[in-house]
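In: have a look at this prediction, sequence included:
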Amino acid sequence: MKKHTWFQLEEHPEVYFGQYIVPNFISNSIAIRASENHWVLISPGEKLLAEWIKRWKEPETKISIIFPNSFHYMGVNTWLKVFPDATLYASQKAKKRLVKKGFNRILALESHRPELPEGYDVLIPPGHRGGDVWLSKQGPDHSNLWITCDSFLNYDRVSNQPVARTLQAILGAAPGLKISQVIKWLLLDGKANFKPWVLNQLEQDKPSILIPSHGEVERDKALSEKLSTLVKQRL
């Protein structure tokens, strides 16, 4: 897939996603068209800004930015230079660290929700040290969508970079749908809360499309069952 380009999600045409590298690993940015002039961005990458401006920026365009956890902020300052009035959102847990990183006026998603198209729900998984935020959307014809953060990875192959390839092998991070050892070792501070929550949420939402923060978009009618099995095996 071409990097630094935005692609439309066919099953949910209001959703666009683009890829960039941070560092050596594929990362995803998400852009959701909430209305004619309002967009919601998740993990906006610096190198995806130029094409986004070329395709969609108008004088009246407004954007909201969701930090999907306290670690996904690297490209945001670049976007704020172009959109200084952007509304920022994060979970309450993530907000504490993001404020220390210099981001002010962040609205906590527990009490404030951005404008999103019909059918979307904001999910805040318990037990994440970084304060993860996911989005869920119900769709027709078994096209239910999950937009997650670091909990799930989906690299279609191991990296060409020796260091990245070694890390992927050690951490069990590629290829295919994975839960990296990093989740258990570093990112989860409440596995006992997260595991039953995610299994229950999978049963409720039954996603068949996954856009993780890292890796490729996954489409599979059996996705919910596969993710459930993965969670039981790895956590």
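Out: Received it, and whenever you're ready, just let me know what you need.

In: can we go C-alpha only for contacts and neighbour counts from here?
Out: OK.

In: make sure I have this right: Ser70 is in a helix.
Out: No - for Ser70, which was evaluated using DSSP: H, G, I helix; E, B strand; the rest coil, the result is coil, with no helix membership.

In: surely it is in contact with Cys149?
Out: No - between Ser70 and Cys149 there is no contact, the gap being 10.7 Å when judged by CA atoms under 8 Å.

In: okay, now the one to match up with it:
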Amino acid sequence: MPDLPAFEQIAGLDGVYSTSNGKLRCVAIRLNSGGLCLYSPVLGLGQTARNSLDHLGSVEVLPAPNQYHNKGLAQYHAAFPQAALVAPADVCARLKKVTGLTFDPLQTVGLELPEPARLVFPEGLKTGEVWIAVGAALIVVDAFAGAGAPELLKTFPRYGVGNASVYTTWVQRFLTQQSPNMLVPCHGSIVRDDALSDQLVALLRQIS
């Protein structure tokens, strides 16, 4: 896999940066401490990406945002051994078995995110996914993709959902309340659309 390019700020999101390798994205978020959280580390951490991170701040936290996005963690842990390894509580044991690394549960340790950023734990999933909401922007792993409808959902409803009724009810309520107009996915391009929330809710209703 080729080396990642430099992390660059996402337009409209202060303290949020991203880089991508093909269709896979890693997001760096500045914490209250001034350090960085790297959401979904992507393989290919070369000197260019390292240099850009050194300029932005110290890498303090490496979250595994679900049980599948773990392939880059060993590489990043070796590069940033001082960074805390965290993951949703339900998948910490599985991740340790797969990676050999030990993770602290995000629900317990949290992240020192600056307001208005916050962790979001969707209900009804079997993948242990965690999102980060930053105002009207939503940073996600596998639930939604950077593509037009209906590809926004990809294959997620067929493999990521444990209880479809619980998940669709929860996510429709969340999207209606949150009304995101920007989607920063780990797969695909960033989506900006004032009607994003309505589009996602409509798609979810079709599969529920």
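Out: Okay, I see it. These numbers come from a predicted model, not from an experiment.

In: give me the common contacts of Ser70 and Cys149 of structure 1.
Out: The contact sets of Ser70 of structure 1 and Cys149 overlap at Asp132 (CA atoms under 8 Å, 6 or more residues apart in numbering).

In: roughly how far does the aligned partner of Ile124 of structure 1 in structure 2 sit from Gly72 of structure 2?
Out: Residue correspondence to structure 2 (TM-score structural alignment): Ile124 of structure 1 is matched to Phe121. Separation of Phe121 of structure 2 from Gly72 of structure 2 (CA to CA, to the nearest Å): 22 Å.

In: same question for Ala195 of structure 2.
Out: Remark: distance between Ala195 of structure 2 and Gly72 of structure 2 (CA to CA) = 33 Å.

In: the two: who's more crowded?
Out: Legend: neighbour count by other CA atoms under 10 Å for Ala195 of structure 2 and Gly72, higher for Gly72 (16 against 12).

In: if I look at the more buried one, how far off is Leu204 of structure 2?
Out: For Gly72 of structure 2, the distance to Leu204 of structure 2 equals 30 Å [CA to CA].

In: same question, Ser165 of structure 2
Out: Distance, Ser165 of structure 2 to Leu204 of structure 2, by CA to CA: 11 Å.

In: who's more crowded, these two?
Out: Ranked by neighbour count (other CA under 10 Å), Ser165 of structure 2 and Leu204 place Leu204 first, with 19 against 13.

In: map that one across to structure 1 for me.
Out: Residue pairing (TM-score structural alignment): Leu204 of structure 2 is matched to Val231 of structure 1.

In: what do you get for Gly44 of structure 2?
Out: By TM-score structural alignment, Gly44 of structure 2 lines up with Lys47.

In: same deal with Val161 of structure 2?
Out: Aligned partner of Val161 of structure 2 by TM-score structural alignment: Leu188.

In: mind checking how far that match is from Tyr120 of structure 1?
Out: Separation of Leu188 of structure 1 from Tyr120 of structure 1 (CA to CA) stands at 25 Å.

In: the two: who's more crowded?
Out: Leu188 (19 against 15).

In: thanks a lot, catch you later.
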